[in-house]
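1. Predicted coordinates and the sequence they were generated for:
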Amino acid sequence: MTSPTTARPSELWFTRCPVPTATGIAADRGWLAGEFADDGIAVRSLQDVPRDLAADHHYTHAHPALFREGGNVPALWARAQGEPTRLIGLTWIEERQSVLVRENSGITGSADLRGARLAVPVHGIAIDFWRAMALHGFAGALSAAGLGLGDAHLVEVPGSAHGQWEAELAALARGDVDAVYVKGALAVEAAARSGAVVAVDLDAQPDRRARVNNGTPRPITVHQRLLDEHPDVVDRFLAVLLATADWARGNGDDVARILGAETGAGDAAVAQAYRGVGHTSLGVDLSDERLELLEIQERFLHSQGFLRQRVDVRGWADPEPLRRARALVARRPPY
């Protein structure tokens, strides 16, 4: 992977998580590659390089020609580590967050989690976003009953390298823990395989703050160097994402197909996990509300020791690329 200089880059890179993202949809449709083809700029995915190198850049965002649309835990962590990234957009997509229990466990709601043994996975990675997701997911579920993490027992479960939540669900089946936090389409399928049932549906909570987690809100970040040296490139990349979100609103069937490929889940699980995606919005903004929700996540991560220093979310955000990208979209024909 080559690094850009002040000359126009020959390559742009993007990375996204296996979840609903405008980046993933735009890549599938060929729109990112098409945007820069006449410039002689190749647009490539980190999935095209060896996994160990890709994973490092996905988490650290150390490559200056990289756009990242993914979980906020690694994004905030990279910023707290001192990487000069900038936040240029946020999305909010409901993605089926729930707390699963054994059938007939007697746990049927948030209040029943008092004193329960909650599975907290532990993975040997630089930033354990799985652990962070579980902790904040349980905190959100407990908050609905006026409880906190201190009102339950946190049980560490060694994470599995073979499938998401498999280790936690196995611990649940054995009776080692009483509850597991899951999210997304693959979680729907894993729950069905394990026979676990939903005790707390976080998507049903009326207060969005109970659902703040790794993907809610989901940031789009770019390296400060690329933004400084080639702001027009950043604007155009972001304009493709905005136009893609507009296209997705009227093309739900195509979006569902793409999400199946992105997540590796079947049609039924995608439909259950991402209700309304494509028919509602993959829209990008930096509204006060979304920034406030990200600030909640930043405070939680710092309080739990995931961030070595605080991140000034509003200072991290740069609204100018989004403003310029919206102006570009307004002048272009829609996809």
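-> Ah, there it is.

2. rest of the way, CA atoms for contacts and neighbours
-> OK.

3. now the end-to-end length of stretch 116-135.
-> Across stretch 116-135, the terminal residues are separated by 14 Å (CA to CA, to the nearest Å).

4. my bad, stretch 120-127
-> Termini of stretch 120-127 sit 14 Å apart (CA to CA).

5. Ok, stretch 118-137 next?
-> Termini of stretch 118-137 sit 11 Å apart (CA to CA).

6. dropping in the other structure now:
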Amino acid sequence: MIDILERPSASAPAPVKVGAREAWYTICPTFVASNVAQEFGWIEEELRKIGASLSYLRSLPVEQGYLPHFSHRFAHLFRDGGNIPSIWAKADNVDTTLIGLTETQHGGTIVVRADDAARSVAALKGRRFGLSRSANPARIDWWRATSEQGILKALALAGLSRADVEIVDIANDDRGFGEASRPSELWAKRRGDLVFTPEARALEAGEIDAIFASHGRALGLERTGGFKQVEDFSRHPDWALQVSNSPYALTVNTDFARANRDIVVAFLRATVRAARWLDGNREAGAAILHRVTYHPSVADTAAAIAGTDFLPALTPRKLAGIDLQKRFLVEHGYISRDFDSRDWADASYLDEALESLPS
């Protein structure tokens, strides 16, 4: 049996042929256990036990492997990481199943230049906030969605609204980048780009006055001496403020999952093994996660994951985080169709994986 990925068109590359027992994966540069499982080779190990194989989506040429990372329009695909593309994929692209969520610990920051007199977001009333705008119409502008959500949260905390500041679009021409054999190889090539984003460069040049940045990016910018934070969502007890392209979503194409339940369970077994290993090996885990994420140093990574629960789950609060994210995407026009996250989620695969492993 051969499955065809993406329908061919006059301008599209030839579709990729995939064997019936071949699973593919893609993982964002985020703090999720699957990133450790793949670095250890545990996912491949678990799949080999049941006669299946594993391939990395980004090992394909960019024209074949880049867009499916966002759209999920690639048969037999597991995707773990930021939930905005996963929600968009489910809403507007292809039927997927949510099989796990990992909760993030940090909702992001607002960053200004170090020489700015502002010491708070309230002091930025009437100033210019940079907001990335992708030049790639074929994928969801997840970067813009994440930043817009963060900016609006920060303004609300300061008693301000969007009308109180000027939003300046910053062009982002990211249309994909080269292939790699595994995530650590891919992100090693991109570490600097992930910190000095187009918005950060516009801020440095004085074209804007403030940007939203994730915790890791903010640390990298601060270390240059040219930037500072005036808001840090992690200082607030409100867990909803930490929803920022998170909770991280582990999804799989539904047709593939139904036809290959054992492969899905095997993938989750490896992920659970990695989560449990991380619980008892935080320092060693930080060194591994540093290869596939972008905090400035291993020590920064260790500090960032100190309180992280890496075991994927579909708990009520994690699903409520998905609802908050989805509501924002619907209300701001990032997705065209709403759906019930409880119907999207299927905990039976994770339950089976947990039951098959020693406690």
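-> Received it, and whenever you're ready, just let me know what you need. A quick note: this is a predicted structure, and the numbers were derived from the prediction, not measured.

7. Could you report the TM-score for this superposition?
-> TM-score for the superposed chains, counting by TM-score structural alignment, normalised by the length of the first structure: 0.89, backed by 326 aligned residues with a CA RMSD of 2.4 Å.

8. Check the secondary structure at the aligned partner of residue 109 of the second structure in the first structure for me.
-> By TM-score structural alignment, residue 109 of the second structure lines up with residue 98 in the first structure. Classification of residue 98 of the first structure using DSSP: H, G, I helix; E, B strand; the rest coil returns strand.

9. what about residue 98 of the first structure, how many neighbours?
-> By other CA atoms under 10 Å, the residues close to residue 98 of the first structure number 26.

10. go on, residue 190 of the first structure?
-> Residue 190 of the first structure, neighbours per other CA under 10 Å, totals 18.

11. Give me the nearest residue to the aligned partner of residue 152 of the first structure in the second structure, chain neighbours excluded.
-> Correspondence of residue 152 of the first structure to the second structure, assessed by TM-score structural alignment: residue 165. Nearest residue to residue 165 of the second structure, sequence neighbours excluded (CA to CA, 6 or more residues apart in numbering): residue 126, at 4.5 Å.

12. quick one: contacts for residue 8 of the first structure?
-> residue 230 (CA atoms under 8 Å, 6 or more residues apart in numbering).

13. Return the residue of the second structure aligned against residue 315 of the first structure.
-> Counting by TM-score structural alignment, residue 315 of the first structure corresponds to residue 343 in the second structure.

14. Check the gap between its match and residue 336 of the second structure for me.
-> Taken as CA to CA, the span from residue 343 of the second structure to residue 336 of the second structure is 18 Å.

15. Please say which of those two ends up with more neighbours.
-> residue 336 (12 against 9).

16. can you tell me the helix or strand for the more buried one?
-> Here residue 336 of the second structure sits in a region with no helix or strand, counting by DSSP states H and E.

17. distance of residue 312 of the second structure from residue 246 of the second structure?
-> 13 Å.

18. Likewise for residue 335 of the second structure?
-> Distance from residue 335 of the second structure to residue 246 of the second structure, by CA to CA: 16 Å.

19. More neighbours: these two, which one.
-> Between residue 335 of the second structure and residue 246, residue 246 has the larger neighbour count (other CA under 10 Å), namely 25 against 21.

20. Who are the contact partners of the more buried one?
-> Taking CA under 8 Å, 6+ apart, one finds 81, 82, 83, 84, 102, 103, 104, 321, 322, 325 in contact with residue 246 of the second structure.

21. State the number of residues packed around the second one.
-> Meaning residue 82 of the second structure. Going by other CA under 10 Å, the residues that sit close to residue 82 of the second structure add up to 24.

22. what's the counterpart of it in the first structure?
-> Using TM-score structural alignment, residue 82 of the second structure lines up with residue 71 in the first structure.

23. so its match makes contact with residue 18?
-> No: in this structure, residue 71 of the first structure is not within contact of residue 18 by CA atoms under 8 Å, at 9.9 Å.

24. And what about the residue of the second structure lying at maximal distance from its centre, helix, strand or coil?
-> Most distant residue from the mean C-alpha position of the second structure: residue 117, 33.0 Å away (CA atoms, centre = their mean). Three-state assignment for residue 117 of the second structure (three-state DSSP): coil.

25. What separation do you get for it and residue 228 of the second structure?
-> 11 Å.

26. Map residue 20 of the first structure onto the second structure.
-> Aligned partner of residue 20 of the first structure by TM-score structural alignment: residue 31.

27. The stretch 101-250 of the second structure: helices as residue ranges?
-> Assigned by DSSP state H, counting those that start in this stretch, the helices in the stretch 101-250 of the second structure fall at 142-157, 183-195, 198-204, 215-222.

28. Which one, of the ones you listed, ends up nearest to residue 5 of the second structure?
-> helix 183-195 (21.2 Å; CA to CA).

29. If you count neighbours, what's buried in that closest one?
-> 183, 184, 186, 187, 191, 194, 195 (16 or more other CA atoms under 10 Å).

30. rewinding a little: which residue, other than its chain neighbours, is closest to the match of residue 109 of the second structure?
-> residue 201 (4.6 Å).

31. and the one you found, how many residues sit next to it?
-> Counted with other CA under 10 Å, residue 201 of the first structure comes out at 16.

32. same thing with residue 92 of the second structure?
-> The burial count for residue 92 of the second structure: 13, using other CA under 10 Å.

33. quick one: what's aligned to it in the first structure?
-> Per TM-score structural alignment, residue 92 of the second structure is aligned with residue 81.

34. how about its match, what does it touch?
-> Counting by CA under 8 Å, 6+ apart, residue 81 of the first structure has contacts 307, 308, 309.

35. where's it relative to residue 307 of the first structure, distance?
-> 8 Å.

36. repeat for residue 141 of the first structure
-> Taken as CA to CA, the span from residue 141 of the first structure to residue 307 of the first structure is 23 Å.

37. likewise residue 177 of the first structure?
-> Taking CA to CA, one finds residue 177 of the first structure at 27 Å from residue 307 of the first structure.

38. still on that earlier bit, in strands, which of the contacts of residue 246 of the second structure fall?
-> 81, 102 (DSSP state E).

39. Closest one of the contacts of residue 246 of the second structure to residue 130 of the second structure?
-> Closest to residue 130 of the second structure, out of all of the contacts of residue 246 of the second structure and judged by CA to CA, is residue 84, at 19.9 Å.

40. how many other residues sit next to the closest one?
-> 27.

41. any idea which helix or strand carries the residue mapped onto residue 289 of the second structure from the first structure?
-> Using TM-score structural alignment, the partner of residue 289 of the second structure in the first structure is residue 259. Using DSSP H and E, the element containing residue 259 of the first structure is helix 252-263.
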